[in-house]
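1. 3D, please:
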Amino acid sequence: MTGRPATVARGAAPAGLLLVAAAAAWVWVVAHRGGAAAMPGTMGLGLPAFLAVWTLMTAAMMLPATAPVAALYARTITAHRAPRMAVFTAAYLLVWAAAGLPAYGLAAGLGRTASLPAAAGTAVAAAVFAVNGVYQLTPLKDRCLARCRSPVASMLRYASYPGAARDLRAGAHHGGFCLGCCWSLMVLLAAFGLMNLWAMVVLTAVITAEKLAPAGRLLARAVGIASLALAPAVFWLPSLAPALTTGPPPGM
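-> Modelled structure (predicted):
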């Protein structure tokens, strides 16, 4: 009977540390960027600064839903747990940091809509909503979400990884499926504002519920349908996408 509590305890500490890291990232977001609700594009940041902000933002949004997977993985580790879990988490975040490169290009491109008439930004916003809506209903989304919701098969795969690179490969592998699951939801921030605090809170709740709630798969489909509905609705309510529908600044 003593073995099971010890095994559970092995997973609880790493999961708690991930939640602490997510909370710290949220504190940074609120303190530094909480007021930039509808700022378009890259927020005036160069690539290095953008990647740093993007990584902190994704840590805040993704780590809460990743904590149960980290706890499960930690239970498979019998020695040097803390440094190995640090490698696992770093590899996971590196996947999202790498995703910041195309995110920067996309943000820079969409940021140019600020100098165009508001109607052009509205059309781009409709396309953003449509892309997310379609992807939410695809088999690829469903497959990636299934891996995040039921990671036991992945744990068996990770156990077969040989050598010291096991934790690095495991973290990157899980990060890849998480990216595949959530990238289109993150693209929505282009319409709401990259560091729009309320949009981040809502999307974090959606991402966490998709992965952890019993009806998570149904929620993913509902979010897809809602996003498809927002695509035409933004033409009547441009305020649904404040970062793309404000039109050119005065004097331009």
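
2. make it CA atoms for all contacts and neighbour counts henceforth
-> Will do.

3. now the helices for the stretch 51-200 of the chain?
-> 81-111, 118-136, 139-149, 152-159, 166-187, 189-192, 197-212 (DSSP state H, counting those that start in this stretch).

4. Distance from the chain centre to the third one, please.
-> Between the centre of helix 139-149 and the centre of its host chain there is 14 Å, according to Cα atoms, centre = their mean, to the nearest Å.

5. Could you do the last one as well?
-> Helix 197-212 has its C-alpha centroid displaced from the chain centroid by 9 Å (Cα atoms, centre = their mean).

6. Could you do the fourth one as well?
-> Counting by Cα atoms, centre = their mean, helix 152-159 is centred 22 Å from the centre of its parent chain.

7. and that helix, which residues are buried?
-> Residues of helix 152-159 classed as buried by neighbour count (16 or more other Cα atoms under 10 Å): Ser154, Met155, Tyr158.

8. just the helices of the stretch 51-200 of the chain: most buried one?
-> helix 189-192 (a mean of 26; mean count of other Cα atoms under 10 Å).

9. how far away is Ala74 from Met43?
-> 38 Å (Cα to Cα, to the nearest Å).

10. what about these two, which has more around it?
-> Taking other Cα atoms under 10 Å, Ala74 and Met43 do not tie; Ala74 has more neighbours (25 against 17).

11. List the residues that contact the more buried one.
-> Arg10, Gly11, Pro14, Arg81, Met85 (Cα atoms under 8 Å, 6 or more residues apart in numbering).

12. this one next, for a side-by-side:
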Amino acid sequence: MPHLHLAPPAPTRPGFLLPARELAVAWSLMVLLAALAWALTVGQSRHMGMEPGTMGLALPLFLLLWVVMMAAMMLPSVAPVAITWVRGINRSTAGPARAVRIAGFVSGYLLVWTVFGLLVYVALAATGHLVDLDPAAGRWIGASVFLLAGAQQFGPLKRVCLRHCRSPMFQLLQYSRFRPWAKDLRVGAHHGLYCVGCCWGLMIVLIPLGVMNIAAMAGLAAVIFLEKLWRQGPWLAWAVGLLFLVLAVLAPFHEWLLPGLGTSGPPMDQMTG
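-> Below is the predicted model of the structure:
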């Protein structure tokens, strides 16, 4: 009987890894979308100030601007999850179909941030009204926002949601049980809920710092990216929380810390004297 020489089995890739070329294309798409969103945001900021309140924007226009801002700030940190999910759900999906799946995930993710934008709009309208009634109120509004944001950085919700965002693999496996209808959209929205739970405190500091404050947006985007992807991310979250608490103490005495509230009340010594 002739001896048969069997070829060794071809090596297989782990289920959630993309080939290098496809990975580069997926990352390039996400980076391009984020860069475009940043360009639009920076361009719009040149025509807008940092006045208190909704900056004169109607709700639909504000939400459109908010979604572009979220795409600029959040896509770099959510890109690994989106790409991993789309690869893991169906390894036979490639090319345009994979791009459609990523778009579905990102759309669901941004939909959740759009709903959060509704709450931000209400908060901006309320704070703008209070500052119009009493400009000195901006000091205390700013201090309260920094205090709330700082407390959130140390809270249990932040810890649970940040853990999910840093290690989403188990949850991605759970998502595979979702029904097929609009699956990528719903998975993106579900992940977006965790992201809002993790980052809402960081976002509300734009109320005192200015919604169209590009420097503040860039700094917060960097913090979000590092919290989720850097090995020391949890420690960074605590450090940022401590910074917010310090700003909460300083805000009533230093109005320059609150450009988004247009504080112009009397100096603190006159208020307390």
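
13. quick one: TM-score?
-> The TM-score (TM-score structural alignment, normalised by the length of structure 1) is 0.92; 248 aligned residues with a Cα RMSD of 1.9 Å.

14. follow-up on the earlier one: Val30 of structure 1 is nearest to which of the helices of the stretch 51-200 of structure 1?
-> Val30 of structure 1 lies closest to helix 197-212 among the helices of the stretch 51-200 of structure 1, at 7.2 Å (Cα to Cα).

15. which residues of structure 2 does the closest one align to?
-> Aligned by TM-score structural alignment, helix 197-212 of structure 1 corresponds to residues 214-229 of structure 2.

16. quick one: contacts of the matching stretch?
-> Here stretch 214-229 of structure 2 has contacts from 42, 45, 73-74, 76-77, 162, 165-166, 199, 202-203, 206, 209-210, 233-234, 236-237, using Cα under 8 Å, 6+ apart.

17. In this structure Leu130 of structure 2 contacts Ala137, no?
-> Yes - the pair Leu130 of structure 2 / Ala137 is scored as a contact, 6.7 Å apart, by Cα atoms under 8 Å.

18. Now do the aligned residue in structure 2 for Cys182 of structure 1 against Ala58 of structure 2, distance only.
-> Alignment note: Cys182 of structure 1 maps to Cys199 in structure 2; criterion TM-score structural alignment. Counting by Cα to Cα, the gap from Cys199 of structure 2 to Ala58 of structure 2 is 25 Å.

19. now Trp238 of structure 2
-> 36 Å.

20. And those two? Which one has more around it.
-> Trp238 (18 against 10).

21. what's the counterpart of the more buried one in structure 1?
-> Checking TM-score structural alignment: Trp238 of structure 2 goes with Arg221.

22. residues in contact with that match?
-> Gln136, Leu137.

23. Please identify which helix or strand holds it.
-> helix 216-236 (DSSP states H and E).

24. and what of Gly53 of structure 2?
-> Short version: Gly53 of structure 2 belongs to no helix or strand, going by DSSP H and E.

25. so who does it touch?
-> Contacts of Gly53 of structure 2 by Cα under 8 Å, 6+ apart are Leu124, Ala125, Ala126, Thr127, Gly128, His129, Leu261.

26. Try it again at 7 Å.
-> Applying Cα atoms under 7 Å, 6 or more residues apart in numbering to Gly53 of structure 2 gives the contacts Leu124, Ala125, Thr127, Gly128.

27. roughly how far apart are the nearest residue in space to it that is not next to it in sequence and Ala251 of structure 2?
-> Leaving aside its sequence neighbours, Gly53 of structure 2 sits nearest to Gly128 (Cα to Cα, 6 or more residues apart in numbering; 3.7 Å). According to Cα to Cα, Gly128 of structure 2 stands 17 Å off from Ala251 of structure 2.

28. my guess is Ala34 of structure 2 meets Ala71, correct?
-> Yes - counting by Cα atoms under 7 Å, Ala34 of structure 2 touches Ala71, with 5.9 Å between them.

29. who's more crowded, the two?
-> Comparing Ala34 of structure 2 with Ala71 by other Cα under 10 Å, the one with more neighbours is Ala71, at 25 against 22.

30. Need the counterpart of that one in structure 1.
-> So, by TM-score structural alignment, Ala71 of structure 2 is matched to Ala59.

31. quick one, what contacts Asn196 of structure 1?
-> Gly34, Ala36, Ala37, Ala38.

32. Now distance to Trp96 of structure 1 and secondary structure too, for those residues, in TSV please.
-> Putting the contacts of Asn196 of structure 1 into TSV (distance: Cα to Cα, whole Å; DSSP: H, G, I helix; E, B strand; the rest coil) gives the following:
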residue	distance to Trp96 of structure 1	secondary structure
Gly34	21	coil
Ala36	22	coil
Ala37	22	coil
Ala38	23	coil
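
33. out of the residues you listed, which is most surrounded?
-> Ala38 (23 neighbours).

34. picking that back up, distance of the residue nearest to Gly53 of structure 2 from Gly241 of structure 2?
-> 25 Å.

35. go on, Ala123 of structure 2?
-> From Ala123 of structure 2 to Gly241 of structure 2 the distance is 21 Å (Cα to Cα).

36. Could you do Ala149 of structure 2 as well?
-> Distance from Ala149 of structure 2 to Gly241 of structure 2, by Cα to Cα: 7 Å.

37. For the counterpart of Thr54 of structure 2 in structure 1, give me its contacts.
-> Taking TM-score structural alignment, the alignment pairs Thr54 of structure 2 with Thr42 from structure 1. By Cα under 7 Å, 6+ apart, Thr42 of structure 1 lies in contact with Phe50, Tyr104, Ala107, Ala108, Gly111.

38. So for structure 2, the centremost residue is which one?
-> Met74 (4.1 Å; Cα atoms, centre = their mean).

39. What residue, apart from its backbone neighbours, is nearest that residue spatially?
-> Met74 of structure 2's closest residue in space is Ala221 (Cα to Cα, 6+ apart), at 6.8 Å.

40. same question, Arg139 of structure 2
-> Pro252 is the one closest to Arg139 of structure 2 (Cα to Cα, 6+ apart), at 4.6 Å.
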